[in-house]
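In: sequence and predicted model, in that order:
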Amino acid sequence: MLDGGFDLITILRITVDIALIWYVLYKLMMLVRGTKAVQLLKGIAVILTIWLLSIAFNLQTVRFFTNQFIEWGIIVIIILFQPELRRALEQLGRGSIFTRSAKSKEKLEDQIEAIVSSCTYMAKRRIGALISIEKETGIGDYAETGIPINGKLSHQLLTNIFTPNTPLHDGAVIIKKGKIIAAACYLPLSESPFISKELGTRHRAAMGISEVTDALTIVVSEETGAISCTVNGKLHRDLEEEALTEMLREHLSLHPTTSEKPGKKRGAKQNG
């Protein structure tokens, strides 16, 4: 009976131990997915594969060099992944990895209202827009292709950026944690053959970023004023104001409410 209790405690301890390690690894992968760090991780995987092969086939020289890499690998990883590790530690310190406070939910509600207001304003005037919102996956690499803004998200600033004939109206705006961090950014274009031919570059860019990251991206069509949204490789077209609000709440960790006013109808079709 004592042995049985000891075995149960041991199994529970091992299970918790493994679960914690997998959780930490999962969070780290989510932080670096869609960034240059993914390519570095692939390189590390290749080195480890070569190391195992050198042991299996007794390749002394190859094994020596791979051993050197592995011995210094932890320091190299800390240096290379410093931004991602710092972001993870900051989130852990704020407790945002596990919970979202009521205050942060209120801020998120304000951000959603600013985005929806700006999109509906631009849709009425047929001002083209491309807005990508970072979630778990870092999209800092794409922000680096544009012009740094680092301004607080607001309806006025977001609308002004996309006003035609201004220096920043072409390209995408990237939003992170309530801030417009960059404008005029380049996003990867989707090569999917299933995208409608009538959709233009903005929609292909929105689909492209949704295929490689978990970012939520909004497109306002310049031709029709229709609002679309991409997330997880799926395109949601012709969204009304209410539908866009609910989608933002759902994918940015806020439950939709029934207090929203009915949205206005959009066109049935849209171009890029």
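Out: Yep, that arrived.

In: C-alpha from now on. contacts and neighbour counts both.
Out: Noted.

In: can you show me the helices along the stretch 51-200 of the chain?
Out: 60-80, 82-94, 102-124, 140-143, 155-161 (DSSP state H, counting those that start in this stretch).

In: and the spatially closest residue to Leu153 that is not a sequence neighbour, what does it touch?
Out: Closest residue to Leu153 apart from its sequence neighbours, by C-alpha to C-alpha, 6 or more residues apart in numbering: Lys179 at 4.9 Å. Neighbouring residues of Lys179 by C-alpha atoms under 8 Å, 6 or more residues apart in numbering: 150-153.

In: Lys179 and Ile131: what is the separation?
Out: 12 Å (C-alpha to C-alpha, to the nearest Å).

In: only the buried subset of the contacts of Lys179, as a PyMOL command please.
Out: In PyMOL syntax, the buried subset of these is picked out as below (16 or more other C-alpha atoms under 10 Å):
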select buried, resi 152+153
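
In: which of the contacts of Lys179 sit farthest apart?
Out: Greatest spatial distance among these (C-alpha to C-alpha): Asn150 and Leu153, at 8.9 Å.

In: can you check which residues contact both of these two?
Out: 179-180.

In: give the buried residues for stretch 186-200.
Out: 186-187, 189-190.

In: measure Ile131 to Thr99 for me?
Out: Distance from Ile131 to Thr99, by C-alpha to C-alpha: 26 Å.

In: try Gly140
Out: Gly140 is 23 Å from Thr99, by C-alpha to C-alpha.

In: could you do Glu222 as well?
Out: Taking C-alpha to C-alpha, one finds Glu222 at 39 Å from Thr99.

In: show me which of those two is the more surrounded one.
Out: Between Glu222 and Thr99, counted using other C-alpha atoms under 10 Å, the more crowded position is Glu222 (19 against 10).

In: not counting sequence-adjacent ones, nearest residue to that one?
Out: Gly128 (4.1 Å).

In: dropping in the other structure now:
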Amino acid sequence: MNQFTRFLDGDRLSRLFTIPKVNMTDIIEIIIISFIIYHLIKLIKDTRAWMLFKGIIVLFLVATIASVFRLNTILWIFANTINVGIIAILIVFQPELRRALEQLGQRNFLASIVQFEDQKDKGERFSNFTIDELIKAVYELAGTKTGALIVVEQDIKLTEYERTGIPVDAVVTSQILMNIFEHNTPLHDGAIIIRNNRIVAATCYLPLSDNMKLSKELGTRHRAALGISEVSDSITIIVSEETGKVSISIGGNLIRNVNGEYLKNKLQYIQKKSIDVKKFKLWKGRQKNEKSTN
């Protein structure tokens, strides 16, 4: 009987250390889950939600210890507050969850996996004349330390923020841009939105970034530029009223003190970033991304 018991114990021990059989479905599930977890962590790493996320991990560790040592009172508290806790997490993480869903729905993200037939060659977003006039106006404004906030739209439409301003619908020229941001004019306050070769609206209100790592010497104009770049694929040009320096914000990154050549290269990059698809493709090769500068 003792030998039979030892056999059972040995068999159970061998099953414990047996490597489970892994098939192709398991591998696909592991890759998908790893991809989702990685991007969720990357999304909240530089936000205030990161500290809350670490606090939740500590709570789950406490619950695990309580389960091992049978601390029934602590387990009872966790069991009766878990439903409320889930709702509280959704409320606390609401900005991050909204940002995640917005990024999930971005056309560029979906286009990196699946291409559709209705995506035709769009050509250039705007003309070289628009680029030249934009750069000329920006550095004229910088020379006189006139503050400016210019949002150049890409794939994601900024209609929601366009409605907060005053419709303009004018061709992009340096004279119009400088006149808009001139002090004590009706349209100088707020941001302008450029779509293709036209200024569609002025005095627009943009969402402010809650990035705690943003330098305290930067004001509302820079925080608004960073905020719109976090919720869209637009590129925003900022002229500082205090220093006259030119900065740009794109993809949640703020690049400060840029010169005219750098700005022109960025604008030419998004100008020619068009979609050229002739038929349905299941997978598109990943394009080489530019290295972001903080």
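Out: Noted; the coordinates are in hand. Nothing here was measured: the structure is a model prediction, and the numbers come from that model.

In: closest to His236 of structure 1 out of the buried residues of stretch 186-200 of structure 1?
Out: Once C-alpha to C-alpha is applied, the member of the buried residues of stretch 186-200 of structure 1 that ends up nearest His236 of structure 1 is Ser190, at 15.3 Å.

In: trace that closest one over to structure 2, please.
Out: Ser190 of structure 1 maps onto Ser209 in structure 2, with residues paired by TM-score structural alignment.

In: roughly how far apart are its match and Ala148 of structure 2?
Out: From Ser209 of structure 2 to Ala148 of structure 2 the distance is 18 Å (C-alpha to C-alpha).

In: go on, Lys54 of structure 2?
Out: In terms of C-alpha to C-alpha, Lys54 of structure 2 sits 39 Å off from Ala148 of structure 2.

In: find the nearest non-adjacent residue to Asn67 of structure 1, please.
Out: Using C-alpha to C-alpha, 6+ apart, the nearest residue to Asn67 of structure 1 is Trp51, at 7.4 Å.

In: Val62 is in contact with that neighbour, correct?
Out: Yes - contact criterion C-alpha atoms under 8 Å: Trp51 of structure 1 and Val62 qualify, at 7.4 Å.

In: between these two, which one's more packed in?
Out: Legend: neighbour count by other C-alpha under 10 Å for Trp51 of structure 1 and Val62, higher for Trp51 (20 against 14).

In: what residue of structure 2 takes the place of the residue nearest to Glu222 of structure 1?
Out: Using TM-score structural alignment, Gly128 of structure 1 pairs with Gly147 in structure 2.

In: the strands in structure 2, which residues?
Out: Using DSSP state E, the strands of structure 2 run over 148-152, 166-171, 191-195, 198-204, 235-239, 246-250, 253-255.

In: look up how far Ser34 of structure 2 lies from Gly190 of structure 2.
Out: From Gly190 of structure 2 over to Ser34 of structure 2 (counting by C-alpha to C-alpha), the distance is 41 Å.

In: Thr213 of structure 1 -> structure 2?
Out: Counting by TM-score structural alignment, the partner of Thr213 of structure 1 is Ser232.

In: with adjacent residues omitted, what lies nearest to its match?
Out: Ile156 (6.0 Å).

In: which ones are touching that neighbour?
Out: Ile156 of structure 2 neighbours (C-alpha under 8 Å, 6+ apart): 106-107, 232-234.

In: Glu162 of structure 2 now?
Out: 193, 200-202, 204.

In: ditto for Leu153 of structure 1
Out: Contacts of Leu153 of structure 1 (C-alpha under 8 Å, 6+ apart): 111, 114, 175, 178-180.

In: between those residues, which is closest to Gly43 of structure 1?
Out: Using C-alpha to C-alpha, the contacts of Leu153 of structure 1 come closest to Gly43 of structure 1 at Ile175, 29.7 Å.

In: number of nearby residues for the aligned partner of that closest one in structure 2?
Out: When structure 2 is aligned by TM-score structural alignment, Ile175 of structure 1 is paired with Ile194. Residues lying near Ile194 of structure 2 (other C-alpha under 10 Å) number 26.

In: now Ile194 of structure 2: how far from Pro95 of structure 2?
Out: Counting by C-alpha to C-alpha, the gap from Ile194 of structure 2 to Pro95 of structure 2 is 26 Å.

In: kindly report the same for Val138 of structure 2.
Out: Distance from Val138 of structure 2 to Pro95 of structure 2, by C-alpha to C-alpha: 32 Å.

In: higher neighbour count, these two?
Out: Legend: neighbour count by other C-alpha under 10 Å for Val138 of structure 2 and Pro95, higher for Val138 (27 against 12).

In: just give me the match in structure 1 for the more buried one.
Out: By TM-score structural alignment, Val138 of structure 2 lines up with Cys119.

In: ok, now which ones touch its match?
Out: Cys119 of structure 1 touches 129, 159, 220, 227, counting by C-alpha under 8 Å, 6+ apart.

In: next one: Pro188 of structure 1
Out: Contacts of Pro188 of structure 1 by C-alpha under 8 Å, 6+ apart are 205, 208-209.

In: state the distance from the match of Gly128 of structure 1 to Tyr38 of structure 2.
Out: 38 Å.

In: likewise Asn179 of structure 2?
Out: 46 Å.

In: who has more neighbours out of the two?
Out: Asn179 (14 against 11).
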